[in-house]
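> no FASTA, just this:
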């Protein structure tokens, strides 16, 4: 089974957040930044700044965590973001070299 990641991205005004799951975090964030899917939620709302992520050994665990986070409130997501990234800087440069299969 593949490893997995959950991630939270936001727009430059930090008014919108999106939670997702992937097996290849750098590739997925790049897809958001390039607006690879122009009709997607993230493209429509310019949500492409990585502000939070977690890595899991198995993608199934990441999917379960994504569901848990999505079920939570906006404040719960903000608390998670503050715990890892209090300044809410874009973390893409830090993770772009993570090697995944």
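Arrived safely. Since the model is a prediction, treat every value here as computed from it, not as a measurement.
> CA atoms for contacts and neighbours, from now on please.
OK.
> against which helices or strands is whichever helix in the chain runs longest packed?
Longest helix in the chain, counting residues (DSSP state H): helix 59-71. Packing partners of helix 59-71 (3 or more CA pairs under 8 Å, 6 or more residues apart in numbering; DSSP states H and E): strand 4-10, strand 17-22.
> and for it, what's in contact with it?
1-6, 19-23, 55-56, 76-77 (CA atoms under 8 Å, 6 or more residues apart in numbering).
> did I read that right, residue 77 in a helix?
Yes - if the criterion is DSSP: H, G, I helix; E, B strand; the rest coil, then residue 77 is within a helix.
> what sits closest to it if chain neighbours are left out?
Closest residue to residue 77 apart from its sequence neighbours, by CA to CA, 6 or more residues apart in numbering: residue 69 at 7.0 Å.
> check it against this one:
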């Protein structure tokens, strides 16, 4: 397999409802990861709380940067995380539905 010049890594936040339980994750494949979360196979925590709504994500080229950001967000206070989400997604829309429809129409 040839080495790629550019990789994609994502840090993302899931919830079950606006201002609900928050989960911060990291992945190298957002499509696959969101499908697993949607099917209830993402992780025990996300399955237990039915966290399927993607409310925030950031993309990175370098895995080290993504891991560093994930750790940073996990250490933030809850109100900081909520402010971050609401700055980009004030209605707590499920961004995965939007992204999924964009990628399936290509």
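Structure's in. What do you need? Predicted, not measured: the structure shown is a model, and the values here were computed from it.
> TM-score of the superposed pair?
Taking TM-score structural alignment, normalised by the length of structure 1 as the basis, the two superposed chains have a TM-score of 0.87; 97 aligned residues with a CA RMSD of 1.8 Å.
> what does residue 96 of structure 2 correspond to in structure 1?
Matched to structure 1 by TM-score structural alignment, residue 96 of structure 2 sits across from residue 92.
> same check, this time on residue 84 of structure 2
Aligning on TM-score structural alignment places residue 84 of structure 2 opposite residue 80 in structure 1.
> ok, its match - how many residues close by?
Counted with other CA atoms under 10 Å, residues neighbouring residue 80 of structure 1 total 17.
> host element of it?
In this structure, residue 80 of structure 1 sits in helix 74-84 according to DSSP states H and E.
> average gap between that helix and structure 2?
Here helix 74-84 of structure 1, set against structure 2 after superposition, deviates by a mean of 0.7 Å using mean CA distance after the TM-score superposition for structure 1.
> stretch 63-82 of structure 2: how far from the chain's middle?
Distance of stretch 63-82 of structure 2 from the chain centroid (CA atoms, centre = their mean, to the nearest Å) equals 11 Å.
> buried residues of that stretch, list them for me.
The neighbour-count check on stretch 63-82 of structure 2 (16 or more other CA atoms under 10 Å) flags 63, 66-67, 69-70, 73, 81-82 as buried.
> please apply the same query to stretch 9-26 of structure 1.
9-11, 17-26.
> these: which two are farthest apart?
11 and 23 (22.4 Å; CA to CA).
> for burial, what's the neighbour tally of residue 7 of structure 1?
Close neighbours of residue 7 of structure 1, defined as other CA under 10 Å, add up to 22.
> likewise for residue 91 of structure 1?
By other CA under 10 Å, 16 other residues sit near residue 91 of structure 1.
> list the residues that contact the counterpart of residue 25 of structure 2 in structure 1.
Under the alignment (TM-score structural alignment), residue 25 of structure 2 pairs with residue 20 in structure 1. Counting by CA under 8 Å, 6+ apart, residue 20 of structure 1 touches 6-8, 66.
> JSON lines for those residues, including distance to residue 33 of structure 1?
Putting the contacts of residue 20 of structure 1 into JSON lines (distance: CA to CA, whole Å) gives the following:
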{"residue": "6", "distance to residue 33 of structure 1": "17"}
{"residue": "7", "distance to residue 33 of structure 1": "14"}
{"residue": "8", "distance to residue 33 of structure 1": "13"}
{"residue": "66", "distance to residue 33 of structure 1": "20"}
